[in-house]
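Undergrad: Fold the following and give me the result.
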Amino acid sequence: MSIFKKIIKKIVPQQEPADERNVARLADQLKNADPDYRFAQLFTHDGGFFNYCGDEAEALQTLNQIIKIEEIQSVYCFDEDLKNFLSVINVKYTPVLELFNDAAFITCEYLMADSGRIMLTSNNIQHYPSSRLPDKIIIMATVSQIVTNLNEAMMKVKRQGTCKNLTSISCGKGQLETMEKANTKIFLLLLED
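TA: Next up, the predicted model:
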C-alpha cells in the first residue's frame, strides 16, 4: 500500500459495513418493543426463518412443510419429545449426529431478544460443537424462552446449574455471526406456552 493511501486511511474515518449499520439501526428502533417482537424482527433480519405456532398441531404442520420444501431426508434428533414429531410425519432420524444428516431438529435454552440469537447448550446438541451441525437447523422453542439479553440468559443458565458447552447461533447474514458455515438455514418453530 502506498504511503499516500496509508495517510488517507488514517485521516478519513472508515465507514462500517451497510449490514452492520442496518442491524444496529433496527436494534435501536426496536429497543422499546416487546421482547418477542424484537427477537422475531432481529432473527429474521439476520436470515432466520421465524414460524409462530399456536399449538403443537400447527407446529407439526409447519415442520412437515419445512421438511418437504427443503427436501430433508435424514434428521439428527436426540430429544424424545421431538422424535415423536418426526415419527408422526414419517421422517428418518438418528439420535447421534451423522455425516449424512441433512438437518438437525433440536430444542434451545433461550431466545435473546436484543440480538435475535439462539442460546444452545449440551442439553440441546449433546457434546457436538454448533459448527458440526448440518446446514439446516430446525429449532422448537416456546414464548417463555425469550429473554431480554445475554445477561438474563446467563443468569437463568447459572441458576439451573446443569448446562455445559454454551454457544449461541444465528444465520449470520448480519454481523451477529458465529456459525462457521455461511449458508446455514435456521428455522424456528415458536410455540405458545
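
Undergrad: all contacts plus neighbour counts: C-alpha atoms, from now on.
TA: Noted.

Undergrad: would Y128 count as being in a strand?
TA: No: counting by DSSP: H, G, I helix; E, B strand; the rest coil, Y128 falls outside a strand, being coil.

Undergrad: where's it relative to L166, distance?
TA: Y128 is 11 Å from L166, where distance means Cα to Cα, to the nearest Å.

Undergrad: what is in contact with these two at once?
TA: Counting by Cα atoms under 8 Å, 6 or more residues apart in numbering, the common neighbours of Y128 and L166 are S122.

Undergrad: Which positions in the helix ranked longest in the chain come out as buried?
TA: Counting residues, the longest helix found in the chain (DSSP state H) is helix 56-69. For helix 56-69, burial by neighbour count (16 or more other Cα atoms under 10 Å) applies to A59, L60, T62, L63, N64, I67.

Undergrad: between these, which is nearest Y110?
TA: Using Cα to Cα, A59 comes nearest to Y110 of these, at 18.4 Å.

Undergrad: and that closest one, what is it in contact with?
TA: Counting by Cα under 8 Å, 6+ apart, A59 has contacts C53, L189, L191.

Undergrad: Please generate a structure for the following sequence too, so the two can be compared:
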Amino acid sequence: MSLFRKFFGTSSEEEDKDKKQETKSPYTPDVTLPIDEQFTFNFKENGGKFIYCENLNEIAENFENILAENDWFESNVQCYDNRLFYLLDENKLTYNETNPPVFFFSFCENLIADEGSILFSSYQLKHFKPNELPTNMIVFATTSQIVHSKSDGLRRIKSTHEKNYPSNITTIKYFEEVKEQDFLHYGSCHKNLYLLLLEDL
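TA: Here you go, the predicted structure:
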C-alpha cells in the first residue's frame, strides 16, 4: 500500500477495482472494444490471417500476394460465386474443374465478433460440409458484415434471404491445427484461412 493511501485511505470499491486490474491478463480483450476490433482480436486469436483493404484495388493486390506467398498460381480453385471469377481469371486460375482444388475462395454471410468466427450458408458452400472443403481458404468480406454474436448473424441471414432461406448454415472458427484435441475442438476441422476485409462503412 502506498504512503498516500496510508494517510488518506481508499474505499473498498477502489480496492476491488485495483484487484480486478491486477488479476486481469494483459491479453484479455476489453469488453468495451468496438465490434470490429473485437472481431479482429478474436479472429487472430483463433489463428486466422487478416488483411484489411480500403478499396477493390487493394483486394486484388492482396489476393495476388496470397497466391505468391503460397505458390498457388496456375492451380485449380473451388469457387461458386461468379462475382469472384474476375480475380481468378486475372490470375489465370482454373475453377471448379475435376482436378482437386488447392484452395476454396468465397464470400461469407457474416463475421461473428464475440468468437472470431465466420458464418457461411449454402449460398457460399453449396451442400459441402467444412471438412469436405480444401484446408486452404480465402474469404472476401466487408466491415458491414461484422455482427456481435451468432444469433445476430442468423437474424441477418433471415432478413437478407427472407424468401429463399439457405440451408447448410455453419461457422468456421479454428484456423490453425491444434496439437492436442480437447472437447472444445471435437468434430471441428481447422482451416488455413485468409480474410480479405474490405472497408465499406
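
Undergrad: Can you give me the TM-score here?
TA: Comparison of the two superposed chains (TM-score structural alignment, normalised by the length of structure 1) gives a TM-score of 0.78, and 167 aligned residues with a Cα RMSD of 2.4 Å.

Undergrad: coming back round to it: out of the contacts of A59 of structure 1, which sit inside strands?
TA: Under the assignment DSSP state E, the contacts of A59 of structure 1 contribute C53, L189, L191 to strands.

Undergrad: one step back: format the buried residues of helix 56-69 of structure 1 as TSV; extra columns: distance to A33 of structure 1.
TA: Listed next are these as TSV, based on distance: Cα to Cα, whole Å:
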residue	distance to A33 of structure 1
A59	25
L60	29
T62	26
L63	28
N64	31
I67	32
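
Undergrad: For the residue opposite T170 of structure 2 in structure 1 once aligned, the count of nearby residues, please.
TA: For T170 of structure 2, the aligned residue in structure 1 is T167 (criterion: TM-score structural alignment). T167 of structure 1: 16 surrounding residues under other Cα atoms under 10 Å.

Undergrad: ok so, going back, can you tell me which of the ones in strands among the contacts of A59 of structure 1 has the most neighbours?
TA: Highest neighbour count within the ones in strands among the contacts of A59 of structure 1: L189, with 24 neighbours (other Cα under 10 Å).

Undergrad: Please say which position in structure 2 it maps to.
TA: Under TM-score structural alignment, L189 of structure 1 pairs with L196 in structure 2.

Undergrad: Apart from its chain neighbours, what residue comes closest to C189 of structure 2?
TA: Among residues not flanking C189 of structure 2 along the chain, N131 sits closest, at 6.0 Å (Cα to Cα, 6 or more residues apart in numbering).

Undergrad: The longest helix of structure 1 vs structure 2, average distance?
TA: Helix 56-69 of structure 1: mean distance to aligned residues in structure 2 after superposition is 0.8 Å, counting by mean Cα distance after the TM-score superposition for structure 1.

Undergrad: mind listing the helices for structure 2?
TA: Using DSSP H, helices in structure 2 cover 3-8, 12-23, 35-45, 56-70, 85-90, 122-125, 150-160.

Undergrad: Quick check: of the buried residues of helix 56-69 of structure 1, which lies closest to V88 of structure 1?
TA: For the buried residues of helix 56-69 of structure 1, the nearest to V88 of structure 1 is L60 (8.4 Å; Cα to Cα).

Undergrad: matching residues in structure 2 for the longest helix of structure 1?
TA: The aligned range for helix 56-69 of structure 1 in structure 2 is 56-69, by TM-score structural alignment.

Undergrad: Any figure for the gap between T135 of structure 2 and T170 of structure 2?
TA: T135 of structure 2 is 16 Å from T170 of structure 2, by Cα to Cα.

Undergrad: nope, Y52 of structure 2 is what I meant
TA: Distance from Y52 of structure 2 to T170 of structure 2, by Cα to Cα: 24 Å.

Undergrad: Residues contacting stretch 38-57 of structure 1, please?
TA: Contacts for stretch 38-57 of structure 1 (Cα under 8 Å, 6+ apart): 23, 26-27, 30-31, 59, 62, 111-117, 146, 170-174, 176, 185-192.

Undergrad: Out of the helices of structure 2, which is closest to N96 of structure 2?
TA: helix 85-90 (10.9 Å).

Undergrad: counterpart of that closest one in structure 1, which residues?
TA: By TM-score structural alignment, helix 85-90 of structure 2 lines up with residues 83-88 in structure 1.

Undergrad: mean deviation (superposed) between the matching stretch and structure 2, please.
TA: Using mean Cα distance after the TM-score superposition for structure 1, the mean distance for stretch 83-88 of structure 1 is 1.0 Å.

Undergrad: Report the buried residues of that stretch.
TA: In terms of neighbour count (16+ other Cα under 10 Å), stretch 83-88 of structure 1 has its buried residues at K83, F85, L86.

Undergrad: Count the neighbours of the closest residue to Y93 of structure 1 other than its chain neighbours for me.
TA: Ranked by Cα to Cα, 6+ apart and with sequence neighbours excluded, the top spatial neighbour of Y93 of structure 1 is V75, at 4.4 Å. Residues near V75 of structure 1, counting by other Cα under 10 Å, number 28.
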